[in-house]
Structure formats: structure tokens, C-alpha cells
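J.: Here is a sequence with its predicted model. Questions after.
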Amino acid sequence: MFHMNRIFRHSHLTPYEADYAQWCAEQGALLREGRLSDLDRENLAEEIESLGRSDKREIESRLKVLLVHLLKLQFQAKQVKEGWRSTVVEQRRRIRKLIKESPSLRSYPMQVLAEEYEYARSDAAGETGLPARVFPENCPYDIDDILDLDFYPQAVGSAGGQSDLA
């Protein structure tokens, strides 16, 4: 029989493909009990490696959303929606938290910036109805500004300095 934190020696272990949640619980219990020879090492190793990939995917996703909203704030300033700024702040906070939890990912936003900007540019065009050519071909913001809690781009058409958005 299986209990959340204990697996009895004679129980049948659930295959990875049969029931993922049950398999995870069993693998955790085996680790806690020190039953290393009973572990599904190959699938367990893949799952552990995928955890790092999921953090990277989350940074990519949040960076793209952040870039879309910065572009909308800059190029559609007259139609700013109330939630755009809060979305910018939320994405920045979540990216910072991921990096704080995994400092080895500190340079990752910079590594994927060009690719995520390309997606963001396309999404911003779709969301605003503006042609893609309105948005710069290359990211107009550096990564430090993008992640800076106080940075907001100057609205297009406004006089020099920070826009009214800051």
C-alpha cells in the first residue's frame, strides 16, 4: 500500500506513464526513505532537469508580456489602459523573484531579450492594431531599464524627458 510519505517494501510502484502525480509522490517517499535503488532514476533526472527549464520558460514568457506592455505604453500612450502599468510591475516583480530564487538565471533575460522582443513586437502590433513597422525593429530598451521598477518609456510624440506615464 502507498501512503504519502511512506512506501512499503512490497508495494507495486506506479510507472511514470501511468499516473504522474502518484509516481511523483512515490519517488519523493523513496528518496525520504533512502531507497535509492528503487528510484526511477532516468525519469527522475529528466524531471529535475525540467524544473530549471520551466523557470527559463517563465522568464521568457514574463519578459515578452513586459515588453508588449512597455511598447503599448510608449506607442499607444493616448489609449493607456489602467491595468497596463500594474502588469508591467507584476512581470518585473515575478522575474526578479525567479532570479532571486535561482541566481544562476541572472543573465538569462539578457540572453533571450532579442528573441522575446521579436515576439513582443508582433504581439504589440496585434493588440494595438498598429502596423509592426511602427515599433522599432530592435528592442529600444536595455535590460536594466526593462527590469527597473521605476522605468517607463517616453511616450511617442511627447516632449523630451520621461513621459506622463512615470
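T.: Right, received. Where do you want to start?

J.: CA only for contacts and neighbour counts going forward, please
T.: Will do.

J.: need the contact list for W84.
T.: H69, L73 (Cα atoms under 8 Å, 6 or more residues apart in numbering).

J.: which SSE is it in?
T.: helix 82-101 (DSSP states H and E).

J.: tell me how far that helix is from the chain's mean position?
T.: 10 Å (Cα atoms, centre = their mean, to the nearest Å).

J.: Buried residues in that helix, which are they?
T.: Within helix 82-101, the residues that qualify as buried are W84, R85, T87, V88, V89, Q91, R92, R93, I95, R96, L98, I99, counting by 16 or more other Cα atoms under 10 Å.

J.: Report the separation between E90 and Q154.
T.: 20 Å (Cα to Cα, to the nearest Å).

J.: and what of K81?
T.: With distances taken as Cα to Cα, K81 is found 16 Å from Q154.

J.: With neighbour numbers in mind, choose between the two.
T.: A direct count of neighbours by other Cα atoms under 10 Å for K81 and Q154 places Q154 higher, at 20 against 12.

J.: Is the more buried one in a helix, a strand, or coil?
T.: At Q154 the chain is in coil, as set by DSSP: H, G, I helix; E, B strand; the rest coil.

J.: ditto for the one 3 residues further on
T.: The three-state label for G157, taken from three-state DSSP, comes out as coil.

J.: want to compare, so here's the second one:
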Amino acid sequence: MSATEPADFNLWSNITAQLLREHRWQEIDLEYLIAEVEDLGKSEQRAIVSQLIRLLLHLLKWQYQPQRRSDSWLDSITDARTQIELAIQDSPSLKNHPTKQLDQSYQKARQQAAKQTGILISVFPEKCAYSLELVLNEDWFPEANESIFS
């Protein structure tokens, strides 16, 4: 095999696992295996970022559209917090990843919030007004932003 993507990933992973079990090192596509292992770590990081964006988006909507608050927003906020917590429990080395990604994730959430709500992006703060501790706190929700309603 070469370092190109296999046509059947499931088959490749099963064969590679068997080769590893049997210590048949010479038959393993080492370059591709290394790339896949690296991608596993990146996948975990992307999952945290995805959940963080979803969480920030719904917190913004919660704050800026209090009249539209719903159980589905509450469920989304709760689930995103849970998924981040579970990912970090599974991979404690990712504990600081949300901190590193907060600003970039907030910018994406801010853009999505503007599109989804019809509220001008300039209404949402340029910098995240929430600390990561609050964002991840299961009991915290932002207060309604009354200034946009007056």
C-alpha cells in the first residue's frame, strides 16, 4: 500500500489493526497510519470548536432575542456544554483547547447569530463578552440585552 487514501477505509483500518496485532510492521502503510492518527487528534479538536461555536451562537441568541427563547435553544446550550465536557474528559490534554479557540469561535458564532437573527452584526460585541468559565457553566445564561429593544 502507498500513502494514498484507501478506497475502503473500513477495510483498510481492519487490515491495519490485524497487521499491528500480528506485528507485521513491514506490511503497514506507515505514512498513512501516521496521518490517520494525527487526524484523530484534529478531529477531537474540531469537535470541541464546533460545539463551542454552537454554544456561543445560542448564548448570543438567548441574550439578544429573549422573546424567542425556546426549549430547543436551552437543549442546544445544554448539549453543547455536555459535549465539550465529555470531549475533555475523554482527552484531558484538550482542557485548554476551548480557551485557545474562544475568540475565533466567538467570531464565527457572531457571524452566524447576525445571519440567523437578522440583527446587524455590529450590535453584537466585537470581542466575546462572556468568560469561558461562564460559557461552560451549566447554570449560567446571559441576561437579555435590553439596549437593543429601547
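T.: Received it, and whenever you're ready, just let me know what you need. A quick note: this is a predicted structure, and the numbers were derived from the prediction, not measured.

J.: how far does stretch 112-132 of the second structure sit from the chain's center?
T.: Put simply, stretch 112-132 of the second structure sits 18 Å off its chain's centre (Cα atoms, centre = their mean).

J.: what's that stretch aligned against in the first structure?
T.: Aligned using TM-score structural alignment, stretch 112-132 of the second structure spans residues 123-143 in the first structure.

J.: and what of stretch 7-27 of the second structure?
T.: Counting by TM-score structural alignment, stretch 7-27 of the second structure falls onto residues 18-38 of the first structure.

J.: Only the buried residues of that stretch, if you could.
T.: Residues of stretch 18-38 of the first structure classed as buried: Q22, W23, A25, E26, Q27, G28, A29, L30 (neighbour count, 16+ other Cα under 10 Å).

J.: Please say which position in the second structure L113 of the first structure maps to.
T.: For L113 of the first structure, the aligned position in the second structure is occupied by L102, per TM-score structural alignment.

J.: hang on, its match packs against L132?
T.: Yes. Between L102 of the second structure and L132 there is a contact under Cα atoms under 8 Å: 7.3 Å.

J.: Of these two, which one has the most company?
T.: Taking neighbours as other Cα under 10 Å, L102 of the second structure and L132 compare with L102 leading, 20 against 13.

J.: how far away is that one from W140 of the second structure?
T.: 17 Å.

J.: all strands of the first structure, in order?
T.: Taking DSSP state E as the criterion, the first structure contains strands spanning 2-3, 6-7.

J.: against the second structure, where does the last one fall?
T.: Correspondence between strand 6-7 of the first structure and the second structure is not established for any residue, with TM-score structural alignment as the criterion.

J.: So what does R62 of the first structure match up with in the second structure?
T.: Checking with TM-score structural alignment, R62 of the first structure has Q51 as its match.

J.: So its match is in contact with A80, correct?
T.: Yes. Q51 of the second structure is within contact range of A80, at 5.1 Å (criterion: Cα under 8 Å).

J.: for the first structure, what's the longest helix?
T.: Longest helix in the first structure, counting residues (DSSP state H): helix 41-75.

J.: Superposed on the second structure, what's the mean shift for that helix?
T.: Following the fit onto the second structure, the mean deviation recorded for helix 41-75 of the first structure is 0.4 Å by mean Cα distance after the TM-score superposition for the first structure.
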